[in-house]
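Participant: The sequence and its predicted three-dimensional model are supplied below.
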Amino acid sequence: MPRNLDLTALRSFVAVADAGGVTRAAGFLNLTQSAVSMQLKRLEESLDASLLDRGGRTIALTPGGEQLLAYARRMLDLNDEVMARMTDSAFEGELVVGVPHDIVYPAIPGILQRFAGEFPRVRVQLFSSYTRDLKRKFEHGECDFILTTEDGMDSGGETLIERPLRWIGARGGSAWKVRPVRLAFCAYCIFRSGSQKALDQAGIDWEIAVESQSDRAIEATVAADLAITAMIEGTEPPYCEAVHHGGQLPELKSQKINMYRSEIAKGEVAEAMASLIRQHYRIGKGGFVGVVPADTARAATPTTL
């Protein structure tokens, strides 16, 4: 059966080692000398080792005591860090983060998981919508952070990464070969007009096969090989893939994933969230961190975590 070290006894041991004696350590700890001595005795008994050399005028550490001291300091530092983080009211509160539907995966789950581990008392509300809607909410002060997918970037934003748009179809599908090309887009999808314009410039006829308010409906239509759509490279849903068209469809322009942070989102908690977002979108590295299994469901409605 595993045995546990007494952290109170370890604290007394470190105090004695630092103070050079039980009397001074007792004063630092606000304990009686006999209480400190008793804790040291219990610690030695639990380890079945002599930790202090009491033969001289001052107390010295035995070789075993010197070995324990380094571990004891680390254990106490970790204990104090946990207590400070879990009980300090500075690490309480709420952050509201807005993310477009199509880039929730693969990065956001990893960001939320890491953040919850570091700040378990902070409540994160994840709001998923379209870039236009997210920017409107941000302007009204309803979000602390938003991510956007845009051609450019407004004042106060920070570009996390720039990735190309790709034509997306069913795995092994042939809908992209049909003329006119059948397209599936949400009504407010920011990629819609650019994709249609690219087809017009290439002289390729197209028609809207599905227009929906739901990303799930679009994904289902594309996965059924009834239409194609456009998404940022690396964000395609399960059962879909980038279309390998060999030049038979026009190339699409790149899109920026930007982060906007509210002026009131300050302090260690907000800075930690900003740092995690940057890490998981790998600025300039051309990839996302936090990839989840392909069969994981995608978020399409506001979620509170």
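Facilitator: Structure's in. What do you need? Computed from a prediction, not measured in an experiment: that's the story for all the values here.

Participant: can we go C-alpha only for contacts and neighbour counts from here?
Facilitator: Noted.

Participant: top strand in the protein by residue count?
Facilitator: strand 157-170 (DSSP state E).

Participant: In space, what's closest to residue 218 - neighbours in sequence excluded?
Facilitator: Spatial nearest neighbour of residue 218, excluding adjacent residues (CA to CA, 6 or more residues apart in numbering): residue 184 at 5.9 Å.

Participant: contacting residues around the helix or strand that residue 9 is a member of?
Facilitator: Assigned by DSSP states H and E, residue 9 belongs to helix 7-19. Outside of helix 7-19, the residues within contact range by CA atoms under 8 Å, 6 or more residues apart in numbering are 22, 24-26, 28-29, 36, 39-40, 42-43, 60-61, 69, 72-73, 76.

Participant: So for stretch 150-164, what gets flagged as buried?
Facilitator: Across stretch 150-164, burial judged by 16 or more other CA atoms under 10 Å covers 150, 153, 157-164.

Participant: Tell me the one of the residues you listed nearest residue 65?
Facilitator: residue 160 (49.9 Å; CA to CA).

Participant: which residues touch the closest one?
Facilitator: 256-259, 278, 281-284.

Participant: From residue 10, how far off is residue 167?
Facilitator: 62 Å (CA to CA, to the nearest Å).

Participant: Same check on residue 221?
Facilitator: 63 Å.

Participant: structure B:
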Amino acid sequence: MRQTDLDIDLLRTFAIVAETHSFTAAGDMLGRTQSAISQQIRRLEDAVGKDLLTRTSRSVALTPAGEILLSHAHRIILLNDETMRRLAAPPITGHVRLGVSEDFIPLQLPRLLAHFARAHPGVKLELMTGLSTALVNAMSDGLLDVVIAKRDAQPQSGRVIWREQLVWIASRDEPLECPDDGGAVPLVVLPPPCSYRKVMLDVLGGAKRAWTIICTTHSLMGLQAAVAGGLGVSVGARSFLQPGVRELDVSRDAGGAPLPALPSVEIALFGEPNAPTELTGGLVDFLVDGLRSLRGEAWAADLMGNGGPTRRARDWNPNGFGC
């Protein structure tokens, strides 16, 4: 019996539909009609011989077969893109000292950098992680070539490569209980001048919601651990949610009163004008493309901004928020 081959384009469409839970949203991202998206999904279902999605008038969900395929689709797409990039691009060599904000794609980053190292064995890559402000200062001191960090670490410079909506986060397993002091929201925070802290206090103050600081930690991992343990709520990006932490339903959680909306955050590339374009441009392209392939999303950010070297011009909406 002849083995059926999976179509990469169909897998990309399927991954985006699965992540957005919408044929219409997927069509908008891919520049195709809803009918065209439906036809691609049917072709993929015919190829695998199973239903991949269940559809209602309001939502789209994965079937058990769809869940299995999605986990493999991300890896297939990433490997395909890495292979084509390596075949198409001339070999690059050199040395790049990269700084990355510690909460920027924490789960995917090591995996992507390992792929980059295999794809470009002639590039020596040194990685430093930390808080955004510290990394930008290290670059200014000549210790790093380029930095991927939160924009407000140096608001007048840098080229935006990510934008993401922030969310309220709480424990996945422990019930959220507000103290008996008028429904004050229990907060887990980092010390000032952390942006997490400022955002939380600003939006709660603007909404006239009472709050109380239950726990102050000195690392992002400590913050997530405190939230996972049920001490209180905090703010983060969806891409940074770790095991034991969930996104709050702001209409029902936190004492029954809605929590205020949160702003989005921008992650920018710093140091680009003084760095070797053939190295930094290729690395940023690789990370951007790899994230989309791994997560199966079309996220919002103008990657051609300021005439930078990256070739992607789509708007993305992914990762990262830090201090």
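Facilitator: Nice, I can see it. Everything quoted here is computed from the prediction, not taken from an experiment.

Participant: in the second structure, which spans are helices?
Facilitator: 8-20, 23-30, 34-48, 64-88, 109-119, 132-140, 195-206, 220-228, 277-295 (DSSP state H).

Participant: Tabulate these in CSV, adding columns for distance to residue 236 of the second structure and mean neighbour count.
Facilitator: Formatted as CSV, the helices of the second structure follow (distance: least, CA to CA, whole Å; neighbours: other CA atoms under 10 Å):
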stretch, distance to residue 236 of the second structure, mean neighbour count
helix 8-20, 19, 21
helix 23-30, 24, 19
helix 34-48, 32, 16
helix 64-88, 24, 16
helix 109-119, 17, 15
helix 132-140, 15, 20
helix 195-206, 8, 17
helix 220-228, 9, 21
helix 277-295, 18, 19
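
Participant: Turn the ones you listed into TSV, including distance to residue 213 of the second structure.
Facilitator: Shown next, in TSV, are the helices of the second structure (distance: least, CA to CA, whole Å):
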stretch	distance to residue 213 of the second structure
helix 8-20	34
helix 23-30	38
helix 34-48	47
helix 64-88	39
helix 109-119	31
helix 132-140	23
helix 195-206	10
helix 220-228	12
helix 277-295	34
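
Participant: Which of those helices sits closest to residue 235 of the second structure?
Facilitator: helix 195-206 (6.2 Å).

Participant: Mind reading off the mean deviation between the closest one and the first structure?
Facilitator: Here the mean offset of helix 195-206 of the second structure against the first structure after fitting is 1.2 Å, by mean CA distance after the TM-score superposition for the first structure.

Participant: Provide the aligned range in the first structure for that helix.
Facilitator: Under TM-score structural alignment, helix 195-206 of the second structure corresponds to residues 190-201 of the first structure.

Participant: now, the most widely separated pair of the buried residues of stretch 150-164 of the first structure?
Facilitator: So, these by CA to CA: farthest apart are 157 and 164, at 19.5 Å.

Participant: What does residue 251 of the first structure correspond to in the second structure?
Facilitator: Residue 251 of the first structure maps onto residue 261 in the second structure, by TM-score structural alignment.

Participant: Now do the contacts for the residue lying closest to its match once chain neighbours are set aside.
Facilitator: Closest residue to residue 261 of the second structure apart from its sequence neighbours, by CA to CA, 6+ apart: residue 203 at 7.4 Å. Counting by CA under 8 Å, 6+ apart, residue 203 of the second structure touches 260-262.

Participant: Now the buried members of those residues.
Facilitator: For the contacts of residue 203 of the second structure, buried by 16+ other CA under 10 Å: 260, 262.

Participant: Of the contacts of residue 203 of the second structure, which are still contacts in the first structure?
Facilitator: With both residues aligned by TM-score structural alignment, their matches' CA atoms under 8 Å, the contacts of these that the first structure also has are 260-262.

Participant: is it possible to export those residues to a markdown table including distance to residue 71 of the second structure?
Facilitator: Output for those, formatted as a markdown table (distance: CA to CA, whole Å):
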| residue | distance to residue 71 of the second structure |
| --- | --- |
| 260 | 34 |
| 261 | 32 |
| 262 | 30 |
